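Participant: With the sequence up front, the predicted model follows.
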Amino acid sequence: MQNQGIGTWVQRRRERSRTDIALVFRDQSITYGELADRIDRLASALADRGVSAGDRVAYLGNNHPSFLETLFACGILGAIFVPLNTRLAPPEIEFMLEDSGATTLVTQEELTDLARAGAWSTGVTRRINVGGPPATHHEQYEAVLASATGSGPKVAVELDDPAIILYTSGTTGRPKGAVLTHGNLTWNCFNALVDYGITAKERVLLISPMFHVASLSMGALPVLLQGGLVILHEKFDPGAVLTTVEADRVTMLSGVPTTFQMLQEHPDFASTDISSLEHLTCGGSTMPERMLQAYEERGLAFSCGYGMTETSPGATAMPPQMSLKKMGSSGIAHFFTDVKIVDEQGETLPPGEIGEIWVRGPNVIKEYWRRPDATAEAIVDGWFRSGDLGHFDEDGYIYVSDRLKDMIISGGENIYSAEVEAIIMELAPIAAVALIGVPDDRWGEVPWAIVNLKPGAELSAEEILDHLRGRLAKYKIPKKVEFIDELPRTASGKVRKAELRKRYGMPAGS
C-alpha cells in the first residue's frame, strides 16, 4: 500500500535531509530525522489507542512542534486533523468537536481549562496534553510518544482523501467544516512553490497561528516540502519577530496587514537588519499604500494575495514587482488555479465589470463536512462561489471590492455577521440588529452592532456585550453598540448594510 498524502512528506524528507534542521522552537532545534522519528512514534501510539483511517483528531494549541507532528501522524494513519482556533469560546469549541465527531483531542497545557469546558459534553474520549504533569483525566504527550510500539500501520492514503477539517463561519450563524484533501494541500503547495519561488534555502518564520490555513499552507507546508527551515513563534510579538529575523536570517514572512503594520511601527524596525527577507506574503485585506512604501524603502516588496479556507487558501498572488503599480489589486490567479468574475446568472463578465469571484482548481475543496446543502450551494460545476465581489483589469489583475456574505475581517480574523447577530437577537428587548465592519487604523476594521429596540424597551450597550462575553471569541464581540430607531431596509425587507457602513464608517473611537 502506498501513502500519497502529506503524512509521508517528512519521512521522505528524512531520506534526503536527515541532519538538516526542520523546526526551531524556542531554544530547541529539530532535524528532519528527529521530526520523522517523532511522527512515526506518535502515529504508532495513536494507532495503539484506536485511531484509524477516517477518525478525527482535534488539536487545540498555538504554534508548537506538536501541532505539525499531530498533523503528519494523522496523515500517516489516514485520520483527519481538526485544528481549533484558540481564541474561540467554549461553546464554539464544543460545536466544532461535536460536529466533526472528534474522539481524540490534543491540547497545550495552558489551554486545559478551555479544552475541558469545550469537550466535556462531546464525543471526545481521549485528551492528550502537551506539557504539564500527568493527570487522571488526560495523558501526557511525551509519555504517549514514549509508549509507541512501532512506526505505525501502513495505510493507503489517496490524494482525494480528507486531510484536514477547518471550520469557517457561515452566513447562517453556524460554522461549516471545510474538508481539505491531501490533494488540495499538495496543489496549494505547488502554487506557492511556483509563484513565490520557495526553495530548500528558505527560512520561514511563522508569526500567525497555524490553525489558520494561510500560516500552515502558505508557510509551513511548502517550506517543509522543499526541505527548508520553519521557525515557530507561539504568539505574535513584533519585537521578538524583528530580533529573530536579524539573528536567524529569516527569508520569508507571511501575515496580514495588521501584523506588518505593527512590525513597521515598532521602535526597532529602522535599526533591525531585515536584508535577509526575500518573500513577504500578505492576505486578509488590501495592504495600504503607505505600508507598501515603508517596506519598499527598506528594499522589500510584498506579494499580496486573495484566497479563503475553501481554496487551501491561495486563489491569487501579486508578483512583488507589481505591488505599487497595481495598488489595491490582489494579483493574478495562482499557477494551477483558475479565477473568473460572473454575473447573477453565472455568465463570465469582461474586464472592468464587477461580479462574484469564482475559483476552480485542484486546491479547491470538494465539500463541507456533512453539509451537502452548503456544498451544493457553494460549488457549481467545480467552481467555488466565493461570495465576494470584484473585477479584473485589462491585464488580468483582480480587485476585490466587497463581500456578499457581509464578512468582517478584523486583524486577519473572519467575523460573520449572522453568527453574532443571532446571539444578540436572543435578548427579548431587541427588535433588530445589524453587525457591520467599521474602519480601524490597527485592525483594518472592527465590528459594531447597530441595534433597534422594541417600542418601550430598555437595554444598555453593556448588557448586550455581557450577553456575548464567554460565548464568542473576543474579536467577534462588537467594539461599540449604536442604538437606532429603525434599520434602513430594502423594499424586500433586507437591511441595507451598505447604508449603515456609510453612516458609521468613521475610524473606531472617533
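Facilitator: Okay, I see it. Nothing here was measured: the structure is a model prediction, and the numbers come from that model.

Participant: For the rest of this, base every contact and every neighbour count on C-alpha atoms.
Facilitator: OK.

Participant: Shouldn't Trp358 be within a strand?
Facilitator: Yes. Under DSSP: H, G, I helix; E, B strand; the rest coil, Trp358 falls within a strand.

Participant: Excluding sequence neighbours, find me the nearest residue to it.
Facilitator: Ranked by C-alpha to C-alpha, 6 or more residues apart in numbering and with sequence neighbours excluded, the top spatial neighbour of Trp358 is Arg385, at 4.8 Å.

Participant: That neighbour is in contact with Arg360, isn't it?
Facilitator: No. The pair Arg385 / Arg360 is not scored as a contact, 9.2 Å apart, by C-alpha atoms under 8 Å.

Participant: Run through who's touching stretch 304-319.
Facilitator: 166, 168, 178-180, 184-185, 188, 191, 195, 213-214, 217-218, 281-287, 302-303, 320, 323, 329-334, 337-339, 359, 363-365 (C-alpha atoms under 8 Å, 6 or more residues apart in numbering).

Participant: ok, now how distant is the most centrally placed residue in the chain from Ala378?
Facilitator: Centroid-nearest residue in the chain, with C-alpha atoms, centre = their mean: His212, separated by 2.2 Å. Going from His212 to Ala378 by C-alpha to C-alpha, to the nearest Å gives 21 Å.

Participant: swap in Met262?
Facilitator: Counting by C-alpha to C-alpha - Met262 and Ala378 are separated by 35 Å.

Participant: And these two? Which one has more around it.
Facilitator: Between Met262 and Ala378, counted using other C-alpha atoms under 10 Å, the more crowded position is Ala378 (19 against 16).

Participant: leaving aside the residues next to it on the chain, what's closest to the more buried one?
Facilitator: In space, and not counting its chain neighbours, Ala378 is closest to Arg385: 5.2 Å by C-alpha to C-alpha, 6+ apart.

Participant: and Leu389, how many neighbours?
Facilitator: Other residues close to Leu389 by other C-alpha under 10 Å number 20.

Participant: List the residues that contact it.
Facilitator: 354-357, 400-404.

Participant: which SS state does it fall under?
Facilitator: With three-state DSSP as the criterion, Leu389 reads strand.

Participant: If we ignore the residues flanking it in sequence, what's nearest it?
Facilitator: Take Leu389 and drop its neighbours on the chain: the residue closest to it by C-alpha to C-alpha, 6+ apart is Glu356, 4.5 Å away.

Participant: residues touching the one you found, list them.
Facilitator: Counting by C-alpha under 8 Å, 6+ apart, Glu356 has contacts 341-344, 385-390.

Participant: Comparison target, given below:
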Amino acid sequence: MNLSDQLSITAKSYPKKAAYVFQDKETSYMELEGSVRKLASRLEQLGYKKGDHVALIAGNSPYYVIGLYGALRLGLVVIPINPLYTAHEMTYILKNGDVKAVITMDVLLEKFEAIADQLPEVNHYISCESGAQLNFEEHHLSVKLKSFTRLVEEGSIEFNAPKLEDEDLAIILYTSGTTGKPKGAMLSHKNLYSNAKDVADYLTINGEDRVIAALPMFHVFCLTVALNAPLMNGGTVLIMPKFSPQEVFRIADELQATVFAGVPTMYNYLLYSVKENKDDFKTIRLCISGGAAMPVALLREFEKAFEVQLSEGYGLSEAAPVTCFNPLDRPRKPGSIGTSIVNVENKVVDEYGEEVEIGEVGELIVRGPNVMQGYYKMPEETEVALKEGWLYTGDMARMDDEGYFYIVDRKKDMIIVGGYNVYPREVEEVLYAHPNVTEAAVVGVPDPGTGEAVMSYAVVDDPSVTEENLIEFCKGQLVKYKVPSIIEFLDELPKNTTGKILRRNLREKAVQ
C-alpha cells in the first residue's frame, strides 16, 4: 500500500467529504482524486515516467497537495524545497537531486530565470498561478513553461497509474544543512505510508478530525502529521498559507478544528494571545508539538490556559519523521518525547552501539518501516547514519523505567566545561521557568580556563530584568559549571521557516 492508492480508496469511501479547506473553500475527496489523476496523466504525456525526479517548490496550498499526490500517482520522485531558499541554495538541490521538472509558484519564476542556464536537465517549469497577473511571455523560460492549472484541466480522469512497489523511492527530503551541504534523505512509499498510518492510529486521527496545517508542507512534520495522516482516514486538512496566531484562532473557531500541530515557537505565540482567544480553541481535542524540544514551563502554561492536551513527539527527516509520541491512553510526562509509536523501535546506546542502563544518557537510535533507504548519492554519510538496520539520530537521550524517552540534546551541541558535560536543554529549561523569559537558547563558547563556557541568549518581556537577575536565578537551580557565565538579550532569536531556533547562528554570533 502507498499514499497514492490510499487516497483513491478514501475518495471512494468518502467522495463528497471535504479533503481540505483553503481560503474557506472546501474541496471534496472525489474532486481531489480527479485533479490528481488529471495531473498525473498530463505529466505522463509530457514525457515523464516512473522514477523521474520532480521538485515541488510551493507554499501551503491546493497546488502543493495536488502536485504531491499527482506526481506520486505517476511514480515520480518528489523533492520538496523551501520556496524561501535563495537561487544558490535551490541550484545545489536541483542539480544534486537530478531534477527534470519543477513545480513552483509564478512569483518565483524570476529566481529560476537567473539559474536556468545551470539546470539544462530541467525540461519544464510548471507554474502555479498566485493571482499576481504575471506575463509569462516576458520570461525566457517560456519555451519550458507550463501552467499547472491548464495541465490539470487538460488531463484525463481515466489515467492508468503504473504499479508502485513498497521499496520504490517516493520522496527525497533534503536536510536543512546545519553542517556542510544538505543531504537528501531517500524515503520509499513504504516509509511514507507506514509512518502516516502509524501516526494516525497512535494519535487516533480519524474521519471526524479537522487538522490545521499551519506548518510548512515542505517540512516532513507537516507532510506526515498534518497532511498525510488525516487524508489516510478521511479527515479534513485546514490549509493555512502561513502561520498567524489570529488566523489560527479564526480557523479553529469558524471551521471547528479538532487538531493543531506546531513547533514550540508557535505555541509561545499562541499563548501570548490567549486572553482574547481562549474560547476559539474549544473544539480542539489535541495539540501536537515537534520539530524542537518543548520547554516544560511552556507546555504546562499552554495546557492550563487553553484546557487542552498537548502531546510532544519526536522525529527526523530520515525517519519520515515520527518515532515517538506521548501516548493519549495513559499519563503524559512533561519533558518527555513519549514512547515508541507502533511498529517503531527506539533505544539508547553508548559509543559502541551497546544499549545503556535505564536512566543513562546515550545516543538515540531508531529502527522501523519508516527509516530511510539512505542519503542520495552519499554512500559514506549513509554508512555513518545506518548501521545494521538502525538509524543513528545524533540526539542524546535517556529512557525511564516505563519506556518514556527524554531528549537531552543534540550530540554536537553538548558543551564540555572543565570535563563536565552540559546539555543546553537542561539550562534552557531553567531559564524558561523564569516568569519573564519568553525565549532562551544556550550555546558553548571557548574559554581558556575550562575549554568551554555556557552562554545564553534570552528574550524577556520586562526590560528591567538584568543579566545578573537571570544568572542568580540559574544559580539557585543548577550546579556551578552549568550556570551561564554570559547572558545576552535579544529582541528575538533567529529561526528557520519551521520556527526552529537556529543555534548555529547563535554560536557563530557568540564567537565573533
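Facilitator: Noted; the coordinates are in hand. In this text the structure is predicted, and so the values were computed from the model without any measurement.

Participant: sorry, back to before: how near is the residue nearest to Leu389 of structure 1 to Glu394 of structure 1?
Facilitator: Taking C-alpha to C-alpha, one finds Glu356 of structure 1 at 17 Å from Glu394 of structure 1.

Participant: any idea what Lys405 of structure 1 aligns with in structure 2?
Facilitator: Matched to structure 2 by TM-score structural alignment, Lys405 of structure 1 sits across from Lys412.

Participant: what about its match, which SS state?
Facilitator: State at Lys412 of structure 2, reduced to three classes by three-state DSSP: helix.

Participant: helix, strand or coil for Asp201 of structure 2?
Facilitator: What three-state DSSP gives for Asp201 of structure 2 is helix.

Participant: Which residue in structure 1 aligns with it?
Facilitator: Asp201 of structure 2 maps onto Val194 in structure 1, by TM-score structural alignment.

Participant: can you check Gly67 of structure 2 too?
Facilitator: With TM-score structural alignment as the criterion, Gly67 of structure 2 matches Thr70.

Participant: any idea how far whichever helix or strand its match is part of is from the chain center?
Facilitator: Using DSSP states H and E, Thr70 of structure 1 falls within helix 65-77. Mean-position distance between helix 65-77 of structure 1 and its chain equals 18 Å (C-alpha atoms, centre = their mean, to the nearest Å).

Participant: That helix vs structure 2, mean deviation?
Facilitator: Average distance, helix 65-77 of structure 1 versus aligned residues of structure 2 after superposition (mean C-alpha distance after the TM-score superposition for structure 1): 1.1 Å.

Participant: you'd agree Ala453 of structure 2 is in a strand?
Facilitator: Yes. Counting by three-state DSSP, Ala453 of structure 2 is located in a strand.

Participant: Could you report the neighbour count for it?
Facilitator: Ala453 of structure 2 has 23 neighbours, counted by other C-alpha under 10 Å.

Participant: before we move on, the earlier item: can you classify the residue nearest to Ala378 of structure 1 by secondary structure?
Facilitator: Of the three states, Arg385 of structure 1 takes strand under three-state DSSP.

Participant: could you list every residue that touches the equivalent of it over in structure 2?
Facilitator: Using TM-score structural alignment, the partner of Arg385 of structure 1 in structure 2 is Tyr392. Counting by C-alpha under 8 Å, 6+ apart, Tyr392 of structure 2 makes contact with 363-366, 384-386.

Participant: how about the helices of the stretch 151-300 of structure 2, start to end?
Facilitator: Listed in chain order, the helices of the stretch 151-300 of structure 2 (DSSP state H, counting those that start in this stretch) span 189-202, 220-221, 229-232, 245-254, 264-271, 274-277, 296-306.

Participant: possible to save the ones you listed as JSON lines with distance to Lys50 of structure 2?
Facilitator: Below are these laid out as JSON lines (distance: least, C-alpha to C-alpha, whole Å):
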{"stretch": "helix 189-202", "distance to Lys50 of structure 2": "13"}
{"stretch": "helix 220-221", "distance to Lys50 of structure 2": "22"}
{"stretch": "helix 229-232", "distance to Lys50 of structure 2": "23"}
{"stretch": "helix 245-254", "distance to Lys50 of structure 2": "38"}
{"stretch": "helix 264-271", "distance to Lys50 of structure 2": "38"}
{"stretch": "helix 274-277", "distance to Lys50 of structure 2": "48"}
{"stretch": "helix 296-306", "distance to Lys50 of structure 2": "45"}
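
Participant: What is the aligned counterpart of Asn82 of structure 2 in structure 1?
Facilitator: Checking TM-score structural alignment: Asn82 of structure 2 goes with Asn85.

Participant: what's around that match, how many residues?
Facilitator: Asn85 of structure 1: 20 neighbours (other C-alpha under 10 Å).

Participant: if I look at the nearest residue to it once chain neighbours are set aside, how far off is Gly5 of structure 1?
Facilitator: Nearest residue to Asn85 of structure 1, sequence neighbours excluded (C-alpha to C-alpha, 6+ apart): Phe211, at 5.9 Å. Using C-alpha to C-alpha, one gets 19 Å for the distance from Phe211 of structure 1 to Gly5 of structure 1.

Participant: Next: Tyr399 of structure 1.
Facilitator: 34 Å.

Participant: correct me, but Val433 of structure 1 touches Ala449?
Facilitator: Yes. Between Val433 of structure 1 and Ala449 there is a contact at 6.7 Å, judged by C-alpha under 8 Å.

Participant: Tell me how many other residues surround the nearest residue to Arg442 of structure 1 once chain neighbours are set aside.
Facilitator: Nearest residue to Arg442 of structure 1, sequence neighbours excluded (C-alpha to C-alpha, 6+ apart): Thr258, at 6.0 Å. The tally of other residues near Thr258 of structure 1 (other C-alpha under 10 Å) stands at 20.
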